[in-house]
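Peer 1: the following block contains a protein sequence and its predicted model.
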Amino acid sequence: MKFTELPLKSACVIDSEPFEDKRGLFERIFCEKEFKEISHSKKIVQINHSFTKEKGTLRGMHYQEPPMTEIKMVKCLRGSVYDVIIDLRKGSDTFLKWFGETLSSDNRRMMYVPEGFAHGFQTLELDCELLYFHTEYYSPDYERAVRFNDPKVGIKWPLDITEISERDMSHELLSGSFEGVLV
């Protein structure tokens, strides 16, 4: 597995090194030893799967507040998505900066989302499936979100948004008093 740092400190993309032959391929997508090195010994406690039918669907931008902050690793198993992270860490040099990367079943790339980052994606084609690895359990009481079109962040989505949940559409814009997430 190859880890490539992103412009947002602590975030990275992970490229697998699949073994291919005439039978097909074998790909390691998780190694606890390598994960511990970048996650400071955090453990994966939950793995989730999502399926999104329509091209242009947006999900996000979600995060969890302390004490339930989490690291996520996100992999596209089918189709392709524009995967986006926002640095929400209080005091970070890249506070409120965002980064987007195409994840697809073809490029086999994963996004490593550090604690204190919001995460979301937009599907670039029909029938997309994602796998999520989490270091914390889902906790509705600590779940928060940044609105997908918040002008303080300025994410440039690649497609017109065709589907979005009422919940994601209704997230409030960041207020002037938002100082970030303490991690």
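Peer 2: That came through, no problem.
Peer 1: going by C-alpha atoms from here, please, whenever you check contacts or count neighbours.
Peer 2: Will do.
Peer 1: so F26 sits against S16, correct?
Peer 2: No: between F26 and S16 there is no contact under Cα atoms under 8 Å: 10.1 Å.
Peer 1: structure two is appended below for comparative analysis:
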Amino acid sequence: MNFERTSIADVVVVEPKKFGDSRGYFMETFRQVLFAEHVGTFEFVQDNQSFSAEVGTVRGLHFQTEPKSQGKLVRCIAGAILDVAVDIRSGSPTYGAHVAVELTAENGKQLWVPPGFAHGFCTLKPNTEISYKVTDYYSAEHDRGLLWNDPRLGIDWPVDVEKAALSDKDKRQPSLADLGSVFTY
């Protein structure tokens, strides 16, 4: 397994090694001891999976506030996404900055999105599925979001703003300027 720090050091790309032959392939997608050595010690308590039928589906940017903040280890198991993590830790030198990584079923890459970051993605292929581990359980009371296309974030989403498939909730999220302090660096 390869662990690559991104432009925001706390966000890490995890790339499993694939072993293939004429039958297909095998890859180990998670090993706690290696994750702890290269990323940190986190306990994953829930696995989630989502399916998006249309290209240009945007989900996010989502996060949970303390004391139910979540770290996420995201991978694409069918199709492809542009996966995005936005630093929303007040006082962070990278506050408001983001990392965007293409995750596909073929490349097997995963993105570690630590607590204190908003997370979202845009589908690049039809019938895309993602699977992700989280470090705390879902809590509707602590569920929050950030406006996915806030110009201040500078995210180059691969979809026309007018054509993006979004939930009503994601269309109404606050901008970074209106978010306030939710995490401290």
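Peer 2: Right, received. Where do you want to start? All figures in this text were calculated on a predicted structure; none of them were measured in a lab.
Peer 1: TM between them?
Peer 2: Scored against TM-score structural alignment, normalised by the length of the first structure, the superposed chains reach a TM-score of 0.94; 183 aligned residues with a Cα RMSD of 1.5 Å.
Peer 1: please identify which of F26 and S16 of the first structure sits among more neighbours.
Peer 2: In this view F26 of the first structure and S16 are compared by other Cα atoms under 10 Å, and S16 has more residues nearby, 17 against 11.
Peer 1: where along the first structure do the strands fall?
Peer 2: 2-5, 12-15, 19-21, 24-26, 46-52, 57-64, 72-78, 80-87, 98-104, 109-113, 117-123, 128-134, 143-145, 163-164 (DSSP state E).
Peer 1: what about the aligned partner of E163 of the first structure in the second structure, neighbour count?
Peer 2: Under the alignment by TM-score structural alignment, E163 of the first structure pairs with A165 in the second structure. Neighbour count of A165 of the second structure, defined by other Cα under 10 Å: 20.
Peer 1: A165 of the second structure touches G60, doesn't it?
Peer 2: No: A165 of the second structure lies out of contact with G60 (Cα under 8 Å); the separation is 11.2 Å.
Peer 1: buried ones in stretch 131-150 of the second structure, by neighbour count?
Peer 2: 131-136, 138, 144-149 (16 or more other Cα atoms under 10 Å).
Peer 1: list the contacts of the residue nearest the centre of the second structure.
Peer 2: For the second structure, H119 is the residue whose C-alpha lies nearest the centre (Cα atoms, centre = their mean; 4.4 Å). By Cα atoms under 8 Å, 6 or more residues apart in numbering, H119 of the second structure lies in contact with G60, L61, H62, F63, D83, V84, A85, V86, V113.
Peer 1: the first structure: which residue goes with the fourth one?
Peer 2: This points to F63 of the second structure. F63 of the second structure maps onto Y63 in the first structure, by TM-score structural alignment.
Peer 1: for the closest residue to L159 of the first structure other than its chain neighbours, what are its contacts?
Peer 2: In this structure, L159 of the first structure finds its nearest non-sequential neighbour in G56, 6.0 Å apart by Cα to Cα, 6 or more residues apart in numbering. Neighbouring residues of G56 of the first structure by Cα under 8 Å, 6+ apart: Q122, T123, L124, E125, L159, D160, I161, T162, E163.
Peer 1: if any of those residues are buried, give me the PyMOL selection for them.
Peer 2: Entered in PyMOL, the line below selects the buried ones among these, by 16+ other Cα under 10 Å:
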select buried, resi 122+123+124+125+163
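Peer 1: now distance to V153 of the first structure too, for the contacts of G56 of the first structure, in TSV please.
Peer 2: Formatted as TSV, the contacts of G56 of the first structure follow (distance: Cα to Cα, whole Å):
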residue	distance to V153 of the first structure
Q122	16
T123	20
L124	21
E125	25
L159	17
D160	18
I161	17
T162	21
E163	21
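Peer 1: out of the contacts of G56 of the first structure, which is nearest to S50 of the first structure?
Peer 2: Nearest to S50 of the first structure, judged by Cα to Cα, of the contacts of G56 of the first structure is T123 at 11.6 Å.
Peer 1: mean deviation of the helix ranked longest in the first structure from the second structure?
Peer 2: Across the first structure, the longest stretch assigned as helix under DSSP state H is helix 32-39. Aligned to the second structure and superposed, helix 32-39 of the first structure gives a mean residue distance of 2.6 Å (mean Cα distance after the TM-score superposition for the first structure).
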